[in-house]
Structure formats: C-alpha cells, structure tokens
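# Provided below for reference: sequence and predicted model.
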Amino acid sequence: MTPLTFRHATSADIPAIVALVTSAYRGESSRRGWTTEADLLDGQRIDPEVLAEDLARPCSVVLLAERDGELLACAHVAEEDGAGYFGMFAVRPDLQGGGVGKAVIAEAERIAAADWGLPAMRMTVIDVRDTLIAYYQRRGYVRTGILKPFPYGDERFGIPLRDDLRFEVLEKPLRQEAVA
C-alpha cells in the first residue's frame, strides 16, 4: 500500500475539506464511521468562510492526509493561548479505525511541538461524546474539567438536536524535541 502523505491545505482545497468533514460527522454517510454526530447535530459541520479564515491566519494550518492524491483525512492545527489547538479532525468514514487518524494526530502534535515549540495540545470535544473522549484519552489526552458553552443559535456550527450540549477541553503535554 502506498504510504500516507501530509500537506497543508490551500484555499483551493476548501470544497473537498467541507465535503470530507461533513461526511464524517453529519447525515447518513457519517453513520458508516464511528465519529458521527448525526444524533446530536444537524446542518453543516464546518463553515467555508471560517475555514478560509483558519487558512489565512498565522500559526494555523489545515493538515491534509492523502494517499495517491486522494484526500483521506484532515485536521486544523493552530497556536492558541500558548498551546497547540487540534480541531476539525475528520477521517473518511469507510477508513475510520484503520490507523489513519492516529497518523494525523501524531503529525499534528509534531507540528505543534517541533515546528512551533508549543508545550501542549488542546482540543474541545462535546462532553456527551464518551466514545470519542475515550479515543483521545487512549492517545494521552486528559479531561481538564474546563467546560465551554455550545454556540446555540450559530448555525455555522450545526443545528443542535439536544439542549444539553457543551464542550470540554482536553489537553496533552507534548514532548519537546531536543535542540542540537
């Protein structure tokens, strides 16, 4: 099998990224994988304008994982408040559970630690997503107990199907590479 390759997204990739993220989290296609939010949220998962802003800001990249030129996964990696931020993580539903996600997380952590010298990686996860939180805990992330409100009323982030959604911050210390 051809190895996975990584590259940073450009504005030309926005339609493909929106399609990938939507397929992993929303609607019937997302039910083929285990990361679906279809029972929690409807509507869009990522707003193209927000994505364009993420691509344009400093210390912010959208990491793409490809094999033979085909987009398989993505994640947003940025510097926020002195730490790395990991978000917009999506793996094609038919490939979930096959190791692609682990490789994307490892590359995102490498960027934050080695390229940007950041001490930790943080993310926000809907706190009722126990299976997803357990996945991140197996990769070294810990629940901080810091809760953030879900943006009810802002359809750029989806249409909630429940009234009890909120985010919890997860965090992982990153090993700093030795400087020669």
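Received, thanks.

# going forward, measure contacts and count neighbours with C-alpha atoms only.
Noted.

# which residues sit against the longest strand seen in the chain?
If you go by DSSP state E, the chain has its longest strand at strand 70-80. Contact with strand 70-80 is made by 16-17, 20-21, 54, 59-66, 84-92, 95, 100-101, 104, 108, 111-112, 118, as judged by Cα atoms under 8 Å, 6 or more residues apart in numbering.

# mind checking which of those residues are in helices?
Under the assignment DSSP state H, these contribute 16-17, 20-21, 54, 100-101, 104, 108 to helices.

# re earlier: got a PyMOL select line for the buried ones in the contacts of strand 70-80?
Typed into PyMOL, the next command selects the buried ones out of the contacts of strand 70-80 (criterion: 16 or more other Cα atoms under 10 Å):
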select buried, resi 17+20+21+54+59+60+61+62+63+64+65+66+84+85+86+87+88+89+90+91+92+100+101+104+108+111+112+118
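
# try it against this one:
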Amino acid sequence: MNTPAAALTFRDATEADVDALVALVESAYRGDSSRAGWTTEADILEGRRTDPEAVLAVIEAPASRLLAVERDGRVVACCQLEHRGDHAYFGMFAVSPALQGSGLGGAVMAEAERVARETWDATEMRMTVISVRGDLIAWYERRGYRRTGRTEPFPYGDERFGVPQRDDLEFEVLAKPLV
C-alpha cells in the first residue's frame, strides 16, 4: 500500500478551522457516520466528543498545538500536542472514517512525534485511551506505545466527554520514548 504522506499538508490549526475540526472529530468517534471507520466509540459513548469551544481552547493554549492535516485542500485528520515538561501529550486524534486503514493515522502520529521532539525537546509522548478500546490500544502498541499501568478516572457526569453507555470506563495511560 502506498503511504499517503506525500499528498498531505501538516499545519497548525487556526480559528477558521474550528467547524471543520469539530465535524472531523465527531465523524471519527460518534454517531452512525463513525461506524464507517474502526475508531468509533458509538457503542460506549453517546453525545458529542468535542465542541467548538474546546477545539478553540486547544488552538489558543500557549503550550499546545492542534495540527490540522489536509489532503487536496480538505482537513482529513488532526491531533493535539501539549507540552508538559519533559513529555508531550497526544490527544484529539481523528482521521476521516473514509481514510482509516490507509496509513494516514500512522503518518500523522510520526509527524506529531517529530514535532514534539523538535519543538519542545520532548523525550516521551503520552496519551490516554479508554481502557475498553482494546483494538485501539493494540494499534498504538504496534506503533511503539506501551501500557504504563497507570489509569485515570473517566469523568462521569461531565457530558463534554460524552454520555457513557456503561459503568466501567476509565482512561489507560500509554507512553512512547521519543529518542
């Protein structure tokens, strides 16, 4: 399979991207449209995954970058990078459901890791993944991320993170050295 990287443009998101980024994140994780890809959370969470205010807050945060990934002038992927001392946090990762499985996600992760190393001298990338998402955790493990044994509670009652459809959700912390 050919890598899509040559046809991609990586750039920092701007306020003008907010609506497209919200639509992208929602399409990758929530509702029926998310079922076209494999990253759907529709069976474990209902409601919104993000909103314009949350996306704009990431764009405007001083220790954060929201990378927008374009192909043919259209935003097809994104990810958040946040500088946290010696490491960077990776979040708000979304790939258009129609392009999942094409290698695009791996290309975005590689660029995010490069940016974290070069921008902040980060020695490690960390992320949180809903612990019941075994398929997604396995995907990250194939890219060098390891389970740390640490978990964080899921914010039950805070609908900004969605409406849980089960009572056993928590975040698992994954990490990868960036050396």
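Received it, and whenever you're ready, just let me know what you need. What you see is a predicted model; the values in this text were computed from it and never measured.

# any idea what the TM-score comes out to?
Here the TM-score for the pair of chains, by TM-score structural alignment, normalised by the length of the second structure, is 0.95; 175 aligned residues with a Cα RMSD of 1.1 Å.

# just to revisit the earlier point, just the contacts of strand 70-80 of the first structure: which are in strands?
Under the assignment DSSP E, the contacts of strand 70-80 of the first structure contribute 60-66, 84-91 to strands.

# so where is stretch 94-102 of the second structure in the first structure?
Aligned using TM-score structural alignment, stretch 94-102 of the second structure spans residues 90-98 in the first structure.

# actually, stretch 150-158 of the second structure.
Counting by TM-score structural alignment, stretch 150-158 of the second structure corresponds to residues 146-154.

# in that stretch, which residues are buried?
By 16+ other Cα under 10 Å, the buried positions in stretch 146-154 of the first structure come out as 147, 150.

# what's the end-to-end length of it?
End-to-end distance for stretch 146-154 of the first structure, by Cα to Cα, to the nearest Å: 21 Å.

# likewise stretch 61-80 of the first structure?
Start and end residues of stretch 61-80 of the first structure are separated by 12 Å (Cα to Cα).

# sorry, back to before: which residues of the second structure does the longest strand of the first structure align to?
Under TM-score structural alignment, the alignment places strand 70-80 of the first structure onto residues 74-84 of the second structure.

# next one: the matching stretch to chain centre, how far?
From the chain centre to the centre of stretch 74-84 of the second structure is a distance of 7 Å (Cα atoms, centre = their mean, to the nearest Å).

# what does stretch 160-179 of the second structure give?
Taking Cα atoms, centre = their mean, the mean C-alpha location of stretch 160-179 of the second structure is offset from the chain mean by 11 Å.

# one more: stretch 104-121 of the first structure?
That offset, for stretch 104-121 of the first structure, works out to 13 Å (Cα atoms, centre = their mean).
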